[in-house]
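Colleague: sequence isn't available, so here's the structure alone:
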């Protein structure tokens, strides 16, 4: 069934939850928030009914706020509900309730995420991308051309993809090697709407969602390949409830895994690696094998699995930390210890958020953190560096600014803009007084 709007879809889901939820608490039992927020037995026991009461418009308590805005969107709860309800949708509806009732904390979260004057996500992405590259170096569309020719595929880089221009450019190189008729599209002008969805901004989320789908339709693709699994979740799981989507959709990781025979490996890596399953590509999209297929295809790479993998893999904790800093430390510590136990020299990720979360870990880390596309590209003879990686450990703000001074001086942002954004993004503090 198609709904007229995202709001109508959520309203129908709200009524379905109120009608069917039996407050059994199974979704809460599997949630890492219980430990992260140190909830006691009484709080855990009372939470299902508190959440249902809040959904009815009553009792929007601090505990409920903490629970829904601290959600990691990891999907551990998706397959445990005996009534086949979606706890992630439940949480998003509750976020909307907080906003609609004028909750100050919810409004602060919204401003933090969306308001460019207070460091919204679009501005952050633009600054971090601009720090690392000149606009002339981009090899993707940042606007839709008039009357474009139909293409076999669109490689959608999303917003987060531009935080790592080296990854975006390497993906384009790999697509060129595979040799299909495609175009690459990316930038904050084509946001999928997930950031707005995460803070309960229903109408804003729909606006982004529709703009993205309409932009993709204008390029006349048979298939859209997403570099970001969160974008894929939105466009393939949420958007079809309110829009007709005639093209096929999949992750770029799956596409590459299916076309490995088109790639010529030039540089064996002689490397033991371990792999972290991201929540979005794993539990939300259901693809655990494609990344492993890629890793096993790289000459010289040996995959050593951690204790908890696939559907049992822990979340990196990064999403919840956007609103509750430090909340994910136990999840990160657990993953770092599991990775260390494997003896691997690299922890491989496929998600920009997971990689950022682990790069910021300041505890014992006797291995590198690398994106699967970086490792694949290197084995194919594509040499690009993650320009910011050294500064996660050195914490040398002035070193960052000095390295990228040419890009900084030719951009519309001031040096102070870069200082402030980098301080939030990678936890680097300036040495200037």
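Modeller: Happy to help now that I have it. Bear in mind the structure is a predicted one, so any value in this text is a computation, not a measurement. Residues are numbered from 1 along each chain as shown.
Colleague: when you work out contacts or count neighbours from here on, use the C-alpha atoms and nothing else.
Modeller: Will do.
Colleague: surely residue 149 touches residue 219?
Modeller: Yes. In this structure, residue 149 is within contact of residue 219 by Cα atoms under 8 Å, at 7.2 Å.
Colleague: list the contacts for residue 243?
Modeller: residue 2 (Cα atoms under 8 Å, 6 or more residues apart in numbering).
Colleague: SS state for it?
Modeller: With DSSP: H, G, I helix; E, B strand; the rest coil as the basis, residue 243 sits in coil.
Colleague: one more: residue 348?
Modeller: strand.
Colleague: how about it, what does it touch?
Modeller: 273, 274, 275, 276, 369, 370, 371, 372.
Colleague: go again with 6 Å.
Modeller: 275, 370, 371, 372 (Cα atoms under 6 Å, 6 or more residues apart in numbering).
Colleague: quick one: it from residue 374, how far?
Modeller: Separation of residue 348 from residue 374 (Cα to Cα, to the nearest Å): 9 Å.
Colleague: dropping in the other structure now:
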């Protein structure tokens, strides 16, 4: 494929191939866990997917199909259900792009994307800087390290994405574990290495391609040709949109991308000898199965930690990560409350998160529930003798923006942040990131 083909044209070619391959059998709709909560249980599956193809062709289609596209939580069940090598999740994402294009002109879409990108950059910067000093920020690939190059290519590039930096103890534990295993890596991530999803969602495909391609070129530095990724949203954006488009433009993929949990379980023979300390705990895994194999890897790793007893709460596992369920807010609340009730009845000691978004959303509920809410890597770290304080949870449990800003005053001053603007970010980006309200007054 010629590099003269634009990114947007390369994406459109892939869409058209899948549209032609789709038989409209409706299996993807039948498998989708969003259909019933979105109010589409009575819609004919064949008509719903047929309407998606109409939207992809001209930006318009029946209401049921539009609702289905908007209700996608990226669970990936549609991919597993398809027999035609079509990726319905990708088609739904492109249907949302087509609807955005039909609704707004390019100038409006680009403005909307730019505002979202700036908001993301501000929130990530503030919530990270009120927790970390410059030395740790550099370790996470921020500051000068974000543009640095090593004298010798690393074995792997570890790509954080953006939002895990808000809960930095998770990302730092990933690095600590790799250090202990003797893995050579370079850290990249943050808004300066954007995957392009922020521009893709409002329908600015070409700018999304520029952002994603720029990041891909930065990430293409490892000896192994492997990028270890943390963020599931970035993983889906890169592997289902950006990298396939670049492969069409350039004739080859610059690298392969592996989710961190799948990478870590692949090193289980090296990890197990380091899991020497018992972590006596009855725990349940909070599951989001959107990236194939990640939850299975997480469970395998947890079962390897001595002392942990895994309890199955028999709750639905849906969505790519916690934030993706927000398109169905009432359904998300019901799922969360049901899981909490099941956890209380099972008498667990801890509910274990895998990704950062649900950790941000759920961690303050530790105040109201008779169990802890911790990230999987915290337990692995405990068994390895590694520890990172969950400063994000500590701050969020305060539930008071003024108290949080006062408690972070030293770092706010050191990073020359505006305290009033930091307070705004704390309110909107931390305290409001709470899909299920806390109990008034606190305490279980």
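Modeller: In hand now; what should we look at? In this text the structure is predicted, and so the values were computed from the model without any measurement.
Colleague: TM-score for this pair?
Modeller: Remark: TM-score between the superposed chains equals 0.83 [TM-score structural alignment, normalised by the length of structure 1]; 419 aligned residues with a Cα RMSD of 3.4 Å.
Colleague: rewinding a little: who has more neighbours, residue 149 and residue 219 of structure 1?
Modeller: Per other Cα atoms under 10 Å, whichever of residue 149 of structure 1 and residue 219 has more neighbours is residue 219, with 22 against 10.
Colleague: how close does that one get to residue 154 of structure 1?
Modeller: Distance from residue 219 of structure 1 to residue 154 of structure 1, by Cα to Cα: 8 Å.
Colleague: now do residue 44 of structure 1
Modeller: For residue 44 of structure 1 relative to residue 154 of structure 1 (Cα to Cα), the value is 45 Å.
Colleague: more neighbours, those two?
Modeller: Between residue 44 of structure 1 and residue 154, residue 154 has the larger neighbour count (other Cα under 10 Å), namely 23 against 14.
Colleague: in what helix or strand does the aligned partner of the more buried one in structure 2 lie?
Modeller: Matched to structure 2 by TM-score structural alignment, residue 154 of structure 1 sits across from residue 157. Using DSSP states H and E, residue 157 of structure 2 sits in strand 156-159.
Colleague: count of neighbours near residue 305 of structure 2?
Modeller: 24.
Colleague: now check it against structure 1: what is it aligned to?
Modeller: Counting by TM-score structural alignment, residue 305 of structure 2 corresponds to residue 298 in structure 1.
Colleague: what are the ranges of the helices in the stretch 251-400 of structure 2?
Modeller: 260-266, 268-271, 294-304, 329-346, 356-362, 376-384, 391-396 (DSSP state H, counting those that start in this stretch).
Colleague: strands along structure 2, start to end?
Modeller: Assigned by DSSP state E, structure 2 shows strands spanning 156-159, 185-188, 226-229, 256-259, 281-285, 308-310, 350-353, 372-375.
Colleague: point out the most buried one among those.
Modeller: strand 156-159 (a mean of 26; mean count of other Cα atoms under 10 Å).
Colleague: on contacts alone, who are the packing partners of that strand?
Modeller: strand 185-188, strand 226-229 (3 or more Cα pairs under 6 Å, 6 or more residues apart in numbering; DSSP states H and E).
Colleague: export the helices of the stretch 251-400 of structure 2 as JSON lines, with columns for distance to residue 136 of structure 2 and mean neighbour count.
Modeller: Below are these laid out as JSON lines (distance: least, Cα to Cα, whole Å; neighbours: other Cα atoms under 10 Å):
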{"stretch": "helix 260-266", "distance to residue 136 of structure 2": "20", "mean neighbour count": "19"}
{"stretch": "helix 268-271", "distance to residue 136 of structure 2": "24", "mean neighbour count": "15"}
{"stretch": "helix 294-304", "distance to residue 136 of structure 2": "26", "mean neighbour count": "18"}
{"stretch": "helix 329-346", "distance to residue 136 of structure 2": "33", "mean neighbour count": "16"}
{"stretch": "helix 356-362", "distance to residue 136 of structure 2": "18", "mean neighbour count": "22"}
{"stretch": "helix 376-384", "distance to residue 136 of structure 2": "18", "mean neighbour count": "22"}
{"stretch": "helix 391-396", "distance to residue 136 of structure 2": "13", "mean neighbour count": "19"}
